[in-house]
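Visitor: curious how this folds, go ahead:
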Amino acid sequence: MTSVLRLCDVSVDYATPAGPRRVVDRVNLGLDPGGTLGLAGESGCGKTTLALAVLRLLPRTARVRGRVLLNEQDVSQLTWGGLRAVRWAGASVVFQGAMHALNPVRTVFDQIAEPVRVHSVERPAVSALRERVRELLERVELPPERARAYPHELSGGQRQRVMIAMALACEPSLVIADEPTTALDVVVQAQVMDVLRRAVRERGAALLMISHDLSVLAGTCHRLAVMYRGAVVEQGETARLVTAPEHRHTRELAAAFPTVGDAGSRHVDGSAGSEGRGNALLSARGVGVTFVDRSRTRTRAVRNVDLEVCADETVALVGQSGSGKTTLARTLLGLCRPDTGRVRYRGVEPGSSSGSLREFRRQVQLVAQDPTGALNPRHTVYEAVAEGLRIHRDVVGEAERVRAALEAAELRPAADFVGRFPHELSGGQRQRVVIAGALVLEPAVLVADEPVASLDATVRGEILELLLGLRRRRGLSVLVITHDLGLAWSIADRVAVMRAGELVEQGPVERVLTEPEHEYTRALLAAVPSLPRVVD
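Guide: Predicted coordinates for the structure are as follows:
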């Protein structure tokens, strides 16, 4: 059988001022028609670089050695015209960040139709393009009228489906999916993966799927390859790799994601925080929030919510994207005014004056979801952390307090980080800077909005350990907003489940996530990908 893809001793070096830096080292992989191969590993291990080498999408500073054979054609020998013909038609890519990969000023129709136009021998008629786009949208389970939408008018899952439709537009023999479900909630993630699996299977295409999450790959791919520091350290049948991994790094990846119901994945005492119950630091009572758009349409984003965060307690607020979690968090932070109900801190409503709001926000600090967007690219780490002190006009001992906050966020020694800019940091380090910026004001409550959604397995574990350590050392209370039930199981004392703006269930984590009462909670749990237990 002719292979769709063969990588023969492929290495990639990047030119740097200090000399060549190897990021992919002598990789050998193969993929047959209809085959599915998962490429697993941490951020920075070379997964995406290897995938981009297949279609020569790497920057000019990269030098590829070895042979990349796509449908038995050596990609390095293709002319520009030959390479242009192979892209989309021979192999296509579903990129990681759909919002960034899609053109924000072009409609869904224009973007799906573009590869069809480019690869048609004759210019297709508009009616034929419309029919083809309609067919592709239906294949990825999107209504045809979505063709008129712009990317910002779609949800994260819908944007990812548009990317899949584009990738399938020219019926390629190979689809490369690079972290296609990162930061999607468990239900949408399951839907997107089902769409991708079915679309590839129906057309007999091969699938190369890249992820740091072994559970996602295990549910999709027949074979797995694990990369570590640029090299493939283990590969084989999925069933064998996830149950009896041989390499230490494969075992670490398999153990990195907590399993709901597994006592070994719980990192807090189930009774923690119980002494503070009834002594709420931050609470919402009957809170409702309504938005009105330009057409005067009213959307009830939050409905009659009662929620509290007590002293020395971690509460997880879980639910799908669009369920109202972030709107509720913004309301608790005083960034959004409720239509009904009250928000209280230590039993007192924050005033509406700038002075009282400033003092309230000093005590209740936000850890934003996207550290790259939260940090000013022109500000150093020192300036980012010191910003809160300056806003609150509390700059006495600023340098020492910034250093202490960085050390508390485990950026040690702080002197190595204060002069750096965000682009000089890893994703985990940027998230720690955001946490340090919240800690510098010594708050009583942290509101962490999806704090590990875009981080790989190892870094995710480090950030969770950091949050748990801060609670132990400083007595911080934490409200974690997440779509990840494994995260809630791992670090929370109580969990509140949100759907369509309402809390449908809340209580101790052990009860809600092992004996759920509401059907929506059961649906969320059923959608969580899982791995078979590793055999020691």
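Visitor: from here on, just use CA atoms for contacts and neighbour counts.
Guide: Will do.
Visitor: what residues sit buried inside stretch 426-446?
Guide: Using 16 or more other CA atoms under 10 Å as the test for burial, stretch 426-446 gives 427-446.
Visitor: contact partners for residue 103?
Guide: Residues near residue 103 by CA atoms under 8 Å, 6 or more residues apart in numbering: 111, 151.
Visitor: to which secondary structure element is the spatially most central residue of the chain assigned?
Guide: Centroid check for the chain by CA atoms, centre = their mean gives residue 183 as the closest residue, at 2.7 Å. If you go by DSSP states H and E, residue 183 is not part of any helix or strand.
Visitor: how about the nearest residue to it, chain neighbours excluded?
Guide: Leaving out its chain neighbours, the residue that sits closest to residue 183 by CA to CA, 6 or more residues apart in numbering is residue 453, at 5.0 Å.
Visitor: show me the contacts for that neighbour.
Guide: By CA under 8 Å, 6+ apart, the contact list for residue 453 reads 182, 183, 369, 482.
Visitor: I'd guess the third one is in a helix, am I close?
Guide: Put plainly, it is residue 369. No: under the criterion used here (DSSP: H, G, I helix; E, B strand; the rest coil), residue 369 is coil, not part of a helix.
Visitor: to check against the first, give me the structure of this:
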Amino acid sequence: MTPILQLHGLAVSYAGAAEPAVRGVDLSLGAGETLGLAGESGCGKSSLAMSVLRLLPRSALVDGSVLFDGEDVHGMSFGRLRAVRWAGASVVFQGAMHALNPVRTIGEQIAEPLRLHGTGGDRRSRVAELLRLVELPPERADAHPHELSGGQKQRVMIAMALACEPRLVVADEPTTALDVLVQQQVLELLGRLVAERGISLLMISHDLPVLAGACARLAVMHRGRIVEDGPVRQVTGFPQHEHSRALAAAALTVGDPGARRTGGSDGGRVLLEAQQVSVTYRGRSGKAVRALDRVDLQVRADEIVALVGQSGSGKTTLARALLGLHRPDAGSVQHDGRALPTSTAGLRRYRKQVQMVLQDPAGALNPRHTAYRAVAEGLRVHRETADERDRVAEALEAAELRPAEDYLHRLPHELSGGERQRVLIAGALVLRPGLLIADEPVASLDATVRGEILDLLLRLRVQQGLSTLVITHDLGLAWSIADRVVVLHRGAVVESGPVEQVLGAPRHDYTRSLLAAVPAVPGADSAEPA
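Guide: Reported below is the predicted structural model:
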């Protein structure tokens, strides 16, 4: 049988780029097969994926061929291409938060492919059917994207991709930034749809365990080339290429002593403490929602604490309370033994000492501001500009952007994902704080860059005595660098203690469910065959 997708000598380059993004790739995918494409950010994965349906920008130069059902995609007329998109092959785009239109209901957006392809029948009934298919209640069709969780938005993207019953689905990082439980649900959903409907799936990710859990075959991409291709167990268990081995080694395995980057710390005095903190919100209906329920948490000097839990557990609400951005309904927050100030001037002084590293550097950095201006902003807010240039350079160097002169005038789009994350860290370090609150600091980074950022946080503790509260849904991250773990579920702390105790021998059912949802790399612990 003719493969549903064939790439022959595919090459993609961009005007002004020093090197091609994709170099001479040969790849095929049969009907009903699942193929995972793994690699670091910038290796060419997304360029390859977008070439399948001719979605690359006009600045892209494409050579070679992309065959869908034996027909060259790049030779299709626009009318023919429009007929193939959605109906023959569809894409689940990376970042549902940005891919969905914020001012349109999800029902309208799921119905759009049906309208474009003139699909007959009752579209509202079809939308309801698609929502049920991705395990969302049909009444959510009238909701807007901001009213959905991250996992629900990702399900909407999958429903849109399946609207016209395509034979091929290209999923580009479909679980990035999702917590482990929602990630498990999305992967199980994709697996069920492949099995029940015979859909061919090309899944792209930097996360090897995710691909291993969803695909039967794995191809590893490095600097625009496919360097290894084979069954998942072969590629993950006995990788032949050095880059495949590096990706497998970079996976953070909970329970593996070799994955621990720190020997632990007893900690010193209590720097930051939440005592019986409760926060209640009022929904649009006026109904009270308890976001935090009598939460206790401590971060000591010379300590890294991981606050873990799935989306909606209250992690970000607690961070806002700790920073004085939201006043608790009950309980208190103390810094160095003193209650948080309530005056504007007092809070400004406090936030010099406790700095936030925001999630998603792509959204946190102003695209028109240079790295220098992004880092200098804190100094200007606090009116400490006398030695601004020296302190900005010092902060960039501390964040391992060296030499600092090479980065001062770069804009965010001129930096890699890891470099953008380092700019955010430098923006926090420039005020010389004693404690960082890092909200999902590596959620969107590939495995090797993630390891570099985690090592940086550990070095900052040693070199600058910096304590860190890391907010994350990634249990591998917690296992790798934390001294203690606090598990938050539905606004309450259900378990806390040393990382080896909480993640090695969990006592609470919720902690055990989080650990059970962490995808494993099959064959990673296998012995080399004789």
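Visitor: helices along the stretch 151-300 of the second structure, start to end?
Guide: Ranges of helices within the stretch 151-300 of the second structure are 180-197, 208-214, 232-237, 242-250, based on DSSP state H, counting those that start in this stretch.
Visitor: go through those helices and pick out the most buried.
Guide: Comparing those by mean neighbour count (mean count of other CA atoms under 10 Å), helix 208-214 comes out on top with a mean of 24.
Visitor: what's the average distance of that one to the first structure?
Guide: Mean deviation of helix 208-214 of the second structure from its aligned counterpart in the first structure after superposition (mean CA distance after the TM-score superposition for the first structure): 0.6 Å.
Visitor: which elements pack onto that helix?
Guide: The contact analysis (3 or more CA pairs under 8 Å, 6 or more residues apart in numbering; DSSP states H and E) places helix 208-214 of the second structure against strand 34-38, helix 180-197, strand 200-205.
Visitor: what about the buried residues of stretch 426-446 of the first structure, which are in strands?
Guide: Among those, the ones falling in strands (DSSP state E) are 445, 446.
Visitor: out of the buried residues of stretch 426-446 of the first structure, which are inside helices?
Guide: 427-439 (DSSP state H).
Visitor: okay, these in CSV with distance to residue 72 of the first structure next?
Guide: Shown next, in CSV, are those (distance: CA to CA, whole Å):
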residue, distance to residue 72 of the first structure
427, 37
428, 40
429, 42
430, 42
431, 43
432, 46
433, 47
434, 48
435, 49
436, 52
437, 53
438, 54
439, 56
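Visitor: tell me the one of the residues you listed nearest residue 25 of the first structure?
Guide: Lowest distance from residue 25 of the first structure to those (CA to CA) belongs to residue 427, with 23.3 Å.
Visitor: quick one: what's aligned to the residue nearest to residue 183 of the first structure in the second structure?
Guide: Under the alignment (TM-score structural alignment), residue 453 of the first structure maps onto residue 443 of the second structure.
Visitor: mind checking the SS state of its match?
Guide: Classification of residue 443 of the second structure using three-state DSSP returns coil.
Visitor: could you do residue 358 of the first structure as well?
Guide: Secondary structure, three-state DSSP: residue 358 of the first structure is helix.
Visitor: check contacts around it.
Guide: Shown in contact with residue 358 of the first structure (CA under 8 Å, 6+ apart): residue 392.
Visitor: ok, now the one 5 residues further on?
Guide: With contacts taken as CA under 8 Å, 6+ apart, residue 363 of the first structure has the following neighbours: 441, 442, 443, 444, 445.
Visitor: correct me if wrong: the last one contacts residue 364.
Guide: Yes: the pair formed by residue 445 of the first structure and residue 364 meets the contact definition of CA atoms under 8 Å, at 4.8 Å.
Visitor: so what does residue 8 of the first structure match up with in the second structure?
Guide: Using TM-score structural alignment, the partner of residue 8 of the first structure in the second structure is residue 8.
Visitor: separation between its match and residue 425 of the second structure?
Guide: Separation of residue 8 of the second structure from residue 425 of the second structure (CA to CA, to the nearest Å): 42 Å.
Visitor: next one: residue 32 of the second structure
Guide: Separation of residue 32 of the second structure from residue 425 of the second structure (CA to CA) stands at 44 Å.
Visitor: now residue 58 of the second structure
Guide: Going from residue 58 of the second structure to residue 425 of the second structure by CA to CA gives 35 Å.
Visitor: and for residue 27 of the second structure?
Guide: For residue 27 of the second structure, the distance to residue 425 of the second structure (CA to CA) stands at 39 Å.
Visitor: same thing with residue 516 of the second structure?
Guide: Using CA to CA, one gets 32 Å for the distance from residue 516 of the second structure to residue 425 of the second structure.
Visitor: that'll do, ta.
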